[in-house]
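Peer 1: pasting a predicted model and its sequence here:
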Amino acid sequence: MANSKFQLGSFENPVKFKDQDYSSLKDASMKSGCLFCDPTFPAEQKSIGMPEDPKPENAVAWLRPKEICNNAVFVEDTIGTTDICQGQLGNCWLLAALSCLTMHPQLFVKVVPSEQSLTEAYAGIFHFRFWQYGEWVEVVVDDRLPVRSGRLLFSYSRSKNEFWSALVEKAYAKLMGFYSSLKGGNISEGMEDFTGGIASSKPVSAFKPPVLWRQLTAALSRGTLLSCFIQAKTWRDIGMVTPEGLVKGHAYAITDTDQVQKDSVEVLLVKLRNPWGFVEYKGPWSDKSEDWDKVDKAEIKRLELKKQEDGEFWIAVEAFSSLFNVVELCSVNPDSLDDNSSDNSSSWSLSTYAGSWVPGCSAGGSRKHRRSFWTNPQYQLSLTAADVEGDAAAANDADDAAAGASDDNDDNDEEEENADGAPLSPAAEKQKEKSQKCTVLIELLQKDRRRKGTVTFICIAYHIYKFQNRVGCLNETFFTSRKPVSRSGKYEAVRGVYKRLNLEPGNYVLVPSTYKPNVPGDFFLRIYAKTGNTLEHEEFTCSTDFLRVVMSNPPLPEDQMRVNNWFDKEDVSDDRLDAAAFMGLVNSVLEKDYHLPLETCRQLVLGEETGGRARLDRTQALKLVTSLRNLQSTFFHHDEDSSGTMSPFELTAALKESGLKCESEVVKVLWERFGSGKLHLPFHGFVSCVTRLRGLSELFESATPELKQHGINTWLLRLLAL
């Protein structure tokens, strides 16, 4: 009840994962005298998420800490970076982030509540908290851990009797679905989920070694979590140990920086930790390097140099710069991500939104797909209060241009433009540099891509456009006639894309998208702006009212001749064609690859007024043949890849050209009805869609006012489901 005043999902009142309440479950276990056994994450192979090894000697047992070690404790003395060692799971990204977290007690206790113990009030139950897309989530686990040959299978501590890190790992695995869901990832994922902060990355090559060292030192002093890695050029290089003792494609925690004197020369050092708990750097200033022989013993003691294989080591910043490629940072305070900011007292407003990319509705793909890009979700940003001079933002703008000029998969010509789409003149560009700008931080995260046992990140990005006046959804014409003023960068198959932007005051629309259209997914968008800005964050539903236009194309003379010849050839007594005969007529007119099956022809015949005979006279047959010829031309026009099929977005445009314009939800139901849930609709499916829509719209026109009161789109959605 004490949490009732806090919003659900806040740290004080976290969401209960699987609806499990830690306090009530622990009380029940204490009263019963039975240790807690978690039914939602059972001590079975399926929780690991990998096939069981058939060899008896490799069998996995699930044991509680006191069954593994007689003097088992939750925490041995104090929390430290060496408490975490990687087991037989490729989750170095997660454990490196956890190592960074141990250096920040105020952040650590958010994830690992401090009252837990393996001795006092012990009931075999533990709880941990993780940030998930704008909410804190509490995860309950029992303490049965997977063991093979008497050793923990996954994460463990160098202190063999300490178990907090193994239990955190188990809780995170439960949150993601399986232990196997933790294989492979970016360190930023773990850092954000442990802090709720914003993560970003910096290329090491962009800074001279002394500048890089100063930035790392400043970031650590601001409480920023830091990590780094060496990029692996191919999958074969991942896990390869270099001659210097460093592992490619492997996450390292940056735990400290310092400086020492050697022969009156100042040496700048960076302290790293390998989550494996072993395999250390072998170069200058490593644990056993002779360089330490020329350093004052008091300095060595101050640095707490340990000449043992614990995964932790020092490295000179020059060597660090030449050997590592990327540094990742994460801070709960947006100001701490600004290397040039000396004022951390400024405040920020935060706006968040959870959205979805729905195939055929709001998964329009990249700008390369011009006809569907506009259907992606759209969000408005209204920036009114500038907080930085244009000259101060010029460096960021230059970085944006350099990063965006050549690395976007869908287009390579995204120059910055004005609101009307015309490139800025040199004079205007110069004036713009002197203008005031607004600082905005935008992060787009794709959700729940680990929870099915595998990692399935899709390529995502966002684009930002400036506009003057807007009413509702911006349409295809707007986006095809303009280029974005900024974007997150190239499309990447990572959980999140982030960028700090300096934009002129004005109105903007932000469009998050996947690289390919019709790729389903959920996302979380968060936008920080300096307080004082009126930050409007609104989704516009891109839909229109249903509109039926009567097509009045006259029949072609050759079609008139073909219809008459077919009727004469069939020699029917009542001068009418049934569905089978009509199919023969239609397929003699249409191109071979677009022939209609009998069922579609029956639908067409039954849609005509035949007096209950389900047979067409010459006039009706000619009208349908003319309509089908027109639909075939429309299909040709919108089948952009000449595949002989349509995508959901091609269907929307083709329906509009055929005189049928309807809401995206109606198109979605149509697709499910006539496309069988697939992403490719053949011509006969398109004909069925048009026939069905026209019939229902005519029925709507003749309906009573009571039936029509909710509008035609509601009418269509109800009847299409029948």
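Peer 2: Looks like it came in fine.

Peer 1: could you use CA atoms for every contact and neighbour count after this?
Peer 2: OK.

Peer 1: which ones are touching Phe373?
Peer 2: 364-367, 476, 479, 513 (CA atoms under 8 Å, 6 or more residues apart in numbering).

Peer 1: can you pull out the helices in the stretch 251-400 of the chain?
Peer 2: For the stretch 251-400 of the chain, the helices defined by DSSP state H, counting those that start in this stretch occupy 297-302, 317-323, 390-407.

Peer 1: repeat for the stretch 501-650 of the chain
Peer 2: 557-570, 579-589, 598-606, 618-638, 648-657.

Peer 1: and the strands in the stretch 301-450 of the chain?
Peer 2: Taking DSSP state E, counting those that start in this stretch to define them, one finds strands in the stretch 301-450 of the chain at 312-316, 326-331, 348-357, 379-383, 388-389, 436-446.

Peer 1: try the stretch 151-300 of the chain
Peer 2: Under DSSP E, counting those that start in this stretch, the stretch 151-300 of the chain gives strands at 151-152, 198-203, 225-229, 251-262, 265-273.

Peer 1: His369 and Pro426: what is the separation?
Peer 2: Distance of His369 to Pro426, computed by CA to CA, to the nearest Å: 31 Å.

Peer 1: more neighbours: these two, which one.
Peer 2: When His369 and Pro426 are compared for neighbours, His369 comes out ahead with 16 against 9, by other CA atoms under 10 Å.

Peer 1: spell out for me which residue occupies the centre of this protein.
Peer 2: Residue closest to the mean C-alpha point of the chain, counted by CA atoms, centre = their mean, is Gln446 at 1.6 Å.

Peer 1: now for the strands of the stretch 151-300 of the chain, which one comes closest to Leu719?
Peer 2: With CA to CA as the measure, strand 198-203 is the member of these nearest Leu719 (46.5 Å).

Peer 1: the closest one: which residues count as buried?
Peer 2: 198-201 (16 or more other CA atoms under 10 Å).

Peer 1: this is the comparison structure:
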Amino acid sequence: MKGEGRVACGQGEALFQDLDFPSDDTSLFSDSTTPVARLQGNITWRRPQEICQSPVLFPDNINLRHAKQGLLGDCWFLCACTVLLKNKHLLNKVLPPEQPQWGDSRYRGFFRLRFWQQGYWTEVTIDDRLPCIHSTLCFSSCHSPTGFWVALLEKAYAKLHGSYERLWAGQVSEALVDLTGGLAEQWSLGDSGSEAEPRSEQDSEQFRRRRLDLNLLYPVKDDCVLSCSTHRSPGGASELGQYHALTVMEWLDVKTVSGSKVRLLRIRNPWGRCCWGGGWIGSGAGWKSVDPHCASDLQARVAEGEFWLDEAEFMSQFDDVTVGYPISEEGHLKSIYTGCLLTHSHQLPGRWVKGHSAGGSRNSSSYGTNPKFWLKVSERGEVLVSLLQQRKWRNMEKHARTHLEDTENTKHQHYQATALHMWKVEKKHLNLSRMLNKPPCASTHCHAYEREVVLRGQLEPGYHLLIPSTYKPGAQGHFLIRVFSSSSISLSALRSPAPSLPLTTDVEWETSYFWGSWAEGKTAGGSRNFLSHWQNPFFPFTVSDDSAVTPGVNVRITLHQNSPDTDLLPIGFHIYKVVEGECAQTIPRDEDPAASCVPHCYTQDVSLACSLPPGAYAILPSTYEPDCSADFSLSLARRIHRKVVKSQERLGRAIQEVSHISVMQS
């Protein structure tokens, strides 16, 4: 605590005290809305050497290293911590080895830990003062009272979130990603929503896929991390309340005395005590169907807080399972669907901006304004694409409460409802509006209030267009697109025309994209000052009669050169009136352009918005001087009077996993 002063080291030096995450109530509580708030005034802060005589990070006994939940409702985080004990290379990533510990002359009272955040590993430094009640850790600990890696990891995670209280209730999948930098998916064990709720065919397919099939996971059953959770008191639970997460330690098929097989799962309760009363507890009736030697061996595996149950009990008593993707020592993701290593990966950040790139779902005519990404696949292979959004806190600053963007949505105040759709396209000529009226080749189908949504597919070689979206138009946020693949891939952002065009209820903007290059001696004709100007690439388009019904801007063109900022060419373009179906060489050399974007500028993008009468036109993009080579792209937006066919996008059932624990009486 602040008034305690500094603790002396053996060399007379003071131990580190973290002023950014002090040992007081500001580090414990954020808004005092959870049951942990009742602990105010009862907590003291102590270092491990003040709690026990011989503190260590990891007890020698592996079973005593596991996390045991205290008075904080963070079972979701503790279940995810199991992945670190199963994978030393991940543990060393999160908690770098060879840090000086207690009893080491180099020890100075602090530890450095790392968490994966929005695409990068973030280091968090903490002092080792831990919250206690009566000289005993009041939050999470190891099963051994001398082990402190769990308590230190929990403190660092609390600092990352802003307070311990912010760890009350959460998703196992989020913690798994933060601890591994990989992926995690939630699978349903029961009915995924009301039968009365209408579902499209695609939605039904997605709900079937999300129902757990343990056979599907068999190739990776020893590598992946499984956590099961309940949103109600299971029939076999003797004391489980609502909303609790547990860890699946192992599962295997056991031969019975009758010759059949039964699948058994060993479950660990982070509370550290058994809470189950099924047929496989102790001398339960289930063991009588198994060979006695096998039964004895399996029962001997049960550590404190663990119990066995069979697959039928598991599927009926729990609501969903979180599956964490295995990660190899080289850092490659392993598919939970096929067991294949996904050795290629890319990631790109993005954002939804109100009035510009927050187009909402496919129900909205502004859907096409959402951010867009090119995914190029070199050969057929398995591809996983995830959309990870940044969390919105109620308190963006430690002591300052801020207004939520969506005050009506108190249940899902931290996340937007998001989805990800993908289309197979021909990159050289893309009519965005027409393409979006076709079904996507893959999608997450339902918009869900989850931090990360994932789509998977076996993709053919070629270009694919990815569009991440929020359910509501105008919903703002930052996100990260991640792609993992068994074959070589590339990922790039598609530059949308900017600034955005105003959207009205009776018109739509149809956007087409073109790609080309200026090649020395061939298509790099330069500006109109040179006779070779007409050798430049030629892109015809038409303006319909309908677009002239409403006066004002009806065409907007953006030219983007694919060159680094340090190697830009001066670029511009002209628009010529042409006879439909003819080429650039037929344009009279003395004809003035219908519109121009000049002078040529040293910039990556030049844009022009104009009003053109109905007819046939062509765009000639150019560099200022001839024979300057570069690749470029053109976007052409035209106002039309045709509305898109609306898809029946809907919100998926949000899986709201939270935690609950009774405060034990001492």
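Peer 2: Cool, got the structure. Because the structure is a prediction, the values reported are computed rather than measured.

Peer 1: one step back: how about the helices of the stretch 251-400 of the first structure in a markdown table, adding mean neighbour count and distance to Ile68 of the first structure?
Peer 2: Listed next are the helices of the stretch 251-400 of the first structure as a markdown table, based on neighbours: other CA atoms under 10 Å; distance: least, CA to CA, whole Å:
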| stretch | mean neighbour count | distance to Ile68 of the first structure |
| --- | --- | --- |
| helix 297-302 | 11 | 35 |
| helix 317-323 | 18 | 39 |
| helix 390-407 | 16 | 51 |
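
Peer 1: those helices into CSV, with extra columns for distance to Asp291 of the first structure?
Peer 2: Output for those, formatted as CSV (distance: least, CA to CA, whole Å):
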stretch, distance to Asp291 of the first structure
helix 297-302, 11
helix 317-323, 14
helix 390-407, 38
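
Peer 1: quick one: Thr255 of the first structure from Gly197 of the first structure, how far?
Peer 2: Distance from Thr255 of the first structure to Gly197 of the first structure, by CA to CA: 18 Å.

Peer 1: make that Val327 of the first structure, sorry
Peer 2: Val327 of the first structure is 16 Å from Gly197 of the first structure, by CA to CA.

Peer 1: those two - which one has more neighbours?
Peer 2: Between Val327 of the first structure and Gly197, counting by other CA under 10 Å, Val327 is the more crowded of the two (22 against 19).

Peer 1: nearest spatial neighbour of the residue mapped onto the more buried one from the second structure, chain-adjacent residues omitted?
Peer 2: Counting by TM-score structural alignment, Val327 of the first structure lines up with Val321 in the second structure. Sequence neighbours aside, Cys228 is the residue nearest to Val321 of the second structure in space, at 4.3 Å (criterion: CA to CA, 6 or more residues apart in numbering).

Peer 1: please pull up the equivalent of the one you found in the first structure.
Peer 2: In the first structure, Cys228 of the second structure lands on Cys228 (TM-score structural alignment).

Peer 1: would you agree that match is in contact with Lys248?
Peer 2: No: with contact defined as CA atoms under 8 Å, Cys228 of the first structure does not reach Lys248; the gap is 10.8 Å.

Peer 1: compare those two (neighbour count), which wins?
Peer 2: The neighbour comparison of Cys228 of the first structure against Lys248 (other CA under 10 Å) goes to Cys228, with 27 against 20.

Peer 1: distance of the more buried one from Arg273 of the first structure?
Peer 2: For Cys228 of the first structure, the distance to Arg273 of the first structure - CA to CA - is 10 Å.

Peer 1: how about Glu290 of the first structure?
Peer 2: 20 Å.

Peer 1: cool, and Phe163 of the first structure?
Peer 2: Applying CA to CA, one obtains 19 Å for the distance of Phe163 of the first structure from Arg273 of the first structure.

Peer 1: neighbour count winner among these two?
Peer 2: Shown here are Phe163 of the first structure and Arg273; by other CA under 10 Å, Arg273 has more neighbours (28 against 25).

Peer 1: that one -> the second structure?
Peer 2: By TM-score structural alignment, Arg273 of the first structure lines up with Arg268.

Peer 1: could you measure from that match over to Leu246 of the second structure?
Peer 2: Distance from Arg268 of the second structure to Leu246 of the second structure, counting by CA to CA: 6 Å.
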